[in-house]
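Engineer: With the sequence up front, the predicted model follows.
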Amino acid sequence: MDFTTRCIHGAANNTHTTGAVSVPIYQSATFAHPGIGQSSGYDYSRLQNPTREHLEKIIANLEEGVDAIAFSTGMAAITALMELFSIGDHIIASEDLYGGTVRLFDNINKKNGLLFDYLDTSDLSKLRGLIRKETKAIYIETPTNPMMQVTDIQAVAALAKEYNLLVIVDNTFLTPYFQRPLTLGADIVIHSGTKYLSGHNDTLAGFLVTGRTDLSEKLRYIYKTTGACLSPFDSWLLIRGIKTLAIRMERQEENAKKVAAFLNSHEKVKKVYFIGLETHPGYEISKKQASGFGSMISIEVDTEATAKQVLERVNLILFAESLGGTETLMTYPMVQTHADVPIEDRLARGINDRLLRMSVGLENTEDLIEDLKQALS
């Protein structure tokens, strides 16, 4: 079945008999038992809810995994994931991660005894050099947020297999429409469902997806114990959003290519980070492991004053955090998404006061370019 069709019909709807085309919202915290020792299959919504279960089956199907677990936020998903590890365990992570992930690792997980090293995970020789007996996992974003570094998932998975390490991939930027890390050897995939999967900037969600039954069992136990489950209504919003995932991703990528080309030719834009540009160092790897480039663009402008001017002058484009929705958003990473990353680390990674990040939406491309032209003038 084609991916587009699976977005709409990817999980058989066996949760009701009314014939409703839209999956019902089972807004119930608890479910009655038919008798002692008997269950309808649903007992308490922290464990499972019919609406959420339907969503999880769709996501597992799209990522080609055996299980997907829906959380209240992307950070809740990553927080639960870290409970797989014990005091003294070592994790190697991409150096250019979403700032909230770095904040969790450095301020919560380190306090609880986990050890982290950060590096450009596209450099396999350096990655191998950091592996030690305490190492348990390699955690990557590809492309990264906000510098758009690309890591060869298949190569990292082959390296990890030598040392019996987990490979964890945050696939938020490309979604399973463009990239399916489990098929490339990853063990666990992460999504901020708030972003492209939802697609409408109207709800928060997170997912962990795995192709391994042993990991599914461990994660399900952590999930029911820690309790950050996605609500029935938010699950329904995600189901609705995913129905248009394929067509949104195609249009947003098409828009992003045109916007990136315009920005790449503007005198005040000194660098464009978009993996769809042939000059991007990760372009060939992206073509190998993904079927598209997505719609995330970061740019470095000539001065801090220009960066602030753009943020204050854009009209159609919204100066707001988040990404992946129908509206085009622009973010200032150094004071928003990465504000809690130490300044020396931010600057070393290129996250300076001239860097802007764009999530290109579904608007008419010429309208977006006109807005950027006047904001940069």
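Structural biologist: Yep, that arrived.

Engineer: contacts and neighbour counts: CA atoms only from here.
Structural biologist: Noted.

Engineer: Show the contacting residues for Val360.
Structural biologist: Val360 makes contact with 252-253, 255-256, 295-297, 324, 327-329 under the criterion CA atoms under 8 Å, 6 or more residues apart in numbering.

Engineer: which one among those gets closest to Thr172?
Structural biologist: Comparing the contacts of Val360 against Thr172 with CA to CA places Gly324 closest, at 8.8 Å.

Engineer: just checking, that closest one touches Gly193?
Structural biologist: No - with contact defined as CA atoms under 8 Å, Gly324 does not reach Gly193; the gap is 9.5 Å.

Engineer: Neighbour count for these two, which is higher?
Structural biologist: A side-by-side neighbour count of Gly324 and Gly193, using other CA atoms under 10 Å, places Gly324 first with 32 against 26.

Engineer: For the more buried one, list the residues it contacts.
Structural biologist: Going by CA under 8 Å, 6+ apart, Gly324 touches 173, 195-197, 199-201, 359-361.

Engineer: how about a cut-off of 6 Å?
Structural biologist: 195-196, 199 (CA atoms under 6 Å, 6 or more residues apart in numbering).

Engineer: likewise Arg180?
Structural biologist: Glu63.

Engineer: how close does it sit to Lys136?
Structural biologist: Between Arg180 and Lys136 the computed distance is 22 Å (CA to CA, to the nearest Å).

Engineer: now do Asp202
Structural biologist: 36 Å.

Engineer: Compare these two (neighbour count), which wins?
Structural biologist: More neighbours surround Lys136 than the other of Asp202 and Lys136, with 22 against 12 (other CA under 10 Å).

Engineer: Grab the nearest non-local neighbour of that one.
Structural biologist: Nearest non-adjacent residue to Lys136, counting by CA to CA, 6 or more residues apart in numbering: Leu165, 5.1 Å away.

Engineer: Helices along the stretch 101-250 of the chain, start to end?
Structural biologist: 124-130, 153-163, 175-178, 213-226, 232-242, 245-264 (DSSP state H, counting those that start in this stretch).

Engineer: Now do the last one and helix 232-242, the angle between them.
Structural biologist: In this case it means helix 245-264. For helix 245-264 against helix 232-242, the angle by axes from the mean of the first three to the mean of the last three CA atoms, to 10 degrees is 70 degrees.

Engineer: Kindly report the same for the second one.
Structural biologist: If you take the same axes, to 10 degrees, helix 153-163 sits at 130 degrees to helix 232-242.

Engineer: Can you give me the buried ones in helix 153-163?
Structural biologist: Neighbour counts using 16 or more other CA atoms under 10 Å place 153-154, 156-160 of helix 153-163 among the buried residues.

Engineer: Present these as CSV; the columns should include distance to Arg220.
Structural biologist: Formatted as CSV, the buried residues of helix 153-163 follow (distance: CA to CA, whole Å):
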residue, distance to Arg220
Ile153, 25
Gln154, 26
Val156, 26
Ala157, 24
Ala158, 27
Leu159, 27
Ala160, 24
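
Engineer: Structure two is appended below for comparative analysis:
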Amino acid sequence: MSEPLDKLTRAIRIRADKTIEHEHSTPLYLTSSFTFDTAESMRAAFAEETDDNIYSRYSNPTVDEFVDKMCMLEGAEAGFATSSGMAAVFASMFALLQQGDHLLCCSSVFGSTFTMVTKYLPKYGITCTLVPAADTAAWEAAVQPNTKMIYLETPTNPQLEIIDLEWTGKFAAQHRLILNVDNCFATPLLQRPMEYGAHLVVHSATKWIDGQGRVMGGVVVGNAGLVHEIYLFCRNTGPSLSPFNAWVLSKSLETLDVRMQRHCENAMQVAETLQDHPAISWVKYPFLKGHPQYDIAIRQMSAGGGVLCFELKGGLDAGRKFLDNLQMLSVTPNLGDSRSIASHPASTTHFKLTEEQRLTVGITPGLIRISVGLEKVSDIVNDIIQALNA
């Protein structure tokens, strides 16, 4: 018997069933609904006695192929794909939390996630405590009798703090909490949270999974029982991924390995080069030895990822001027693209937060986030250096 295929090979070879045309490339099922031969077969599908497709808001072969690949890469039992990354985050919480429940969330999270857990969850009677990402004592102290879920990012956005997944997995098991991990920055190629005890893993597939800034999408994978509740929630509330976007994302997974290798190599070189620049107070990248959680990063990640950040000495004004001086890097509110991207969170994604709130989530005035692309690394470095010097 031949050896089982590696997961990277399977990310290329897994596909929806071929049609009678025997096509080589995955077909795209652009249909809103599916037909049945008999009333009984339709009844059985609605009763979930069969796995027949009914309606593309519920399931679709193209979407299922993308989900199957993500489950395989993450080592998950089941999954559901959503229209955006934030839809995945939203569904992973609202499908499982109810009035009276308490959520633990790391304080350094994506701006929209911060707004959701601090502004919208309380409207439904769900309380949240924000905890400094790397402070294990604070996590322990924040547990309440009604705590039901832990939500975290690692590396965090945009401060690139690293949370010890081995410790967190044991912590969640000890307190019988659902561990929900945003693995967007690392991708399943660099880090697999379920191996450390995570019950759910969410992704903004808009980022590295697509990798070329073309479509939006999200996915939640994990424990089959939990994912089924998320599926039922999304089936009735509607944040499903479109078949076309699923087709693009599924094809993108075929190149994820080679792309991430280049992103990580480029990011490491950029981070090393910028460390001694006089306009910069500090540079943070998970695989730089000076990173506060370097030892944890190299233990749970196979590479440092494609994002780095640094602090400009001139604060807010310096951040804006830096963006204006760039000649090649894109200035856009995204990351995970083949093109390198620079952003200044304090004046963009986290602008509506108060200064105190920004500092709570690690957004300092001169913080610059760089999503390192696939360009020649010397061109990336040269553009950043000339913008700093200008």
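Structural biologist: Everything's here; your move. Just so it is clear, the structure is predicted and the values come from calculations on it, not from any experiment.

Engineer: Give the equivalent position in the second structure for Thr5 of the first structure.
Structural biologist: Aligned counterpart of Thr5 of the first structure in the second structure: Thr9 (TM-score structural alignment).

Engineer: how about the helices of the stretch 101-250 of the first structure in CSV, adding distance to Ser28 of the first structure?
Structural biologist: Shown next, in CSV, are the helices of the stretch 101-250 of the first structure (distance: least, CA to CA, whole Å):
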stretch, distance to Ser28 of the first structure
helix 124-130, 47
helix 153-163, 40
helix 175-178, 30
helix 213-226, 17
helix 232-242, 8
helix 245-264, 28
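
Engineer: Gln309 of the first structure is nearest to which of these?
Structural biologist: helix 245-264 (15.6 Å).

Engineer: against the second structure, where does that closest one fall?
Structural biologist: Under TM-score structural alignment, the match for helix 245-264 of the first structure is residues 256-275.

Engineer: how far does stretch 208-215 of the first structure stretch from start to finish?
Structural biologist: Stretch 208-215 of the first structure: ends 10 Å apart by CA to CA.

Engineer: That stretch: how far from the chain's middle?
Structural biologist: Remark: stretch 208-215 of the first structure is offset 17 Å from the chain centroid, using CA atoms, centre = their mean, to the nearest Å.

Engineer: neighbouring contacts of it?
Structural biologist: Identification of contacts with stretch 208-215 of the first structure by CA under 6 Å, 6+ apart yields 65-69, 187-190.

Engineer: cutoff 7 Å now
Structural biologist: 60, 65-70, 77, 182, 187-191, 216 (CA atoms under 7 Å, 6 or more residues apart in numbering).

Engineer: With stretch 74-83 of the first structure instead?
Structural biologist: Everything outside stretch 74-83 of the first structure that qualifies as a contact, by CA under 7 Å, 6+ apart, is 71, 191-193, 205-208, 222-223, 228.

Engineer: okay, the helix or strand where Leu372 of the first structure lies sits on what stretch of the second structure?
Structural biologist: Element membership for Leu372 of the first structure (DSSP states H and E) is helix 365-376. Aligned by TM-score structural alignment, helix 365-376 of the first structure falls on residues 377-388 of the second structure.

Engineer: which parts of that stretch are buried?
Structural biologist: In stretch 377-388 of the second structure, counting by 16+ other CA under 10 Å, buried: 377, 380-381, 383-385, 387-388.

Engineer: before we move on, what about stretch 78-98 of the second structure?
Structural biologist: 78-97.

Engineer: next one: stretch 117-136 of the first structure
Structural biologist: Buried, per 16+ other CA under 10 Å, within stretch 117-136 of the first structure: 118, 120-122, 127, 131, 135-136.

Engineer: Return the member of those nearest to Thr306 of the first structure.
Structural biologist: Among those, Asp120 lies closest to Thr306 of the first structure (CA to CA), at 28.9 Å.

Engineer: Surely that closest one touches Ala93?
Structural biologist: No - judged on CA atoms under 7 Å, Asp120 of the first structure makes no contact with Ala93 at a distance of 8.3 Å.

Engineer: follow-up on the earlier one: in contact with the residue nearest to Lys136 of the first structure, which residues?
Structural biologist: 136-138.

Engineer: And for His291 of the second structure?
Structural biologist: 284-285.

Engineer: Could you do Ile126 of the second structure as well?
Structural biologist: For Ile126 of the second structure, the contacting residues are 98-102, by CA under 7 Å, 6+ apart.

Engineer: Take the residues you listed and write them to JSON lines, including distance to Phe36 of the second structure and secondary structure.
Structural biologist: Putting these into JSON lines (distance: CA to CA, whole Å; DSSP: H, G, I helix; E, B strand; the rest coil) gives the following:
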{"residue": "Gln98", "distance to Phe36 of the second structure": "37", "secondary structure": "coil"}
{"residue": "Gln99", "distance to Phe36 of the second structure": "40", "secondary structure": "coil"}
{"residue": "Gly100", "distance to Phe36 of the second structure": "43", "secondary structure": "coil"}
{"residue": "Asp101", "distance to Phe36 of the second structure": "42", "secondary structure": "coil"}
{"residue": "His102", "distance to Phe36 of the second structure": "44", "secondary structure": "strand"}
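
Engineer: possible to save these as JSON lines with distance to Ala16 of the second structure?
Structural biologist: Formatted as JSON lines, the contacts of Ile126 of the second structure follow (distance: CA to CA, whole Å):
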{"residue": "Gln98", "distance to Ala16 of the second structure": "36"}
{"residue": "Gln99", "distance to Ala16 of the second structure": "39"}
{"residue": "Gly100", "distance to Ala16 of the second structure": "42"}
{"residue": "Asp101", "distance to Ala16 of the second structure": "39"}
{"residue": "His102", "distance to Ala16 of the second structure": "39"}
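
Engineer: For Lys251 of the second structure, state which of the residues you listed is nearest.
Structural biologist: Nearest to Lys251 of the second structure, judged by CA to CA, of the contacts of Ile126 of the second structure is Gln98 at 36.7 Å.

Engineer: Which residue in the first structure aligns with the closest one?
Structural biologist: So Gln98 of the second structure corresponds to Ser86, using TM-score structural alignment.

Engineer: ok, now Gly225 of the second structure?
Structural biologist: Per TM-score structural alignment, Gly225 of the second structure is aligned with Asp214.

Engineer: how many neighbours does that match have?
Structural biologist: Neighbour tally, Asp214 of the first structure, other CA under 10 Å: 9.

Engineer: What of Met268 of the second structure?
Structural biologist: For Met268 of the second structure, using other CA under 10 Å, the count is 23.
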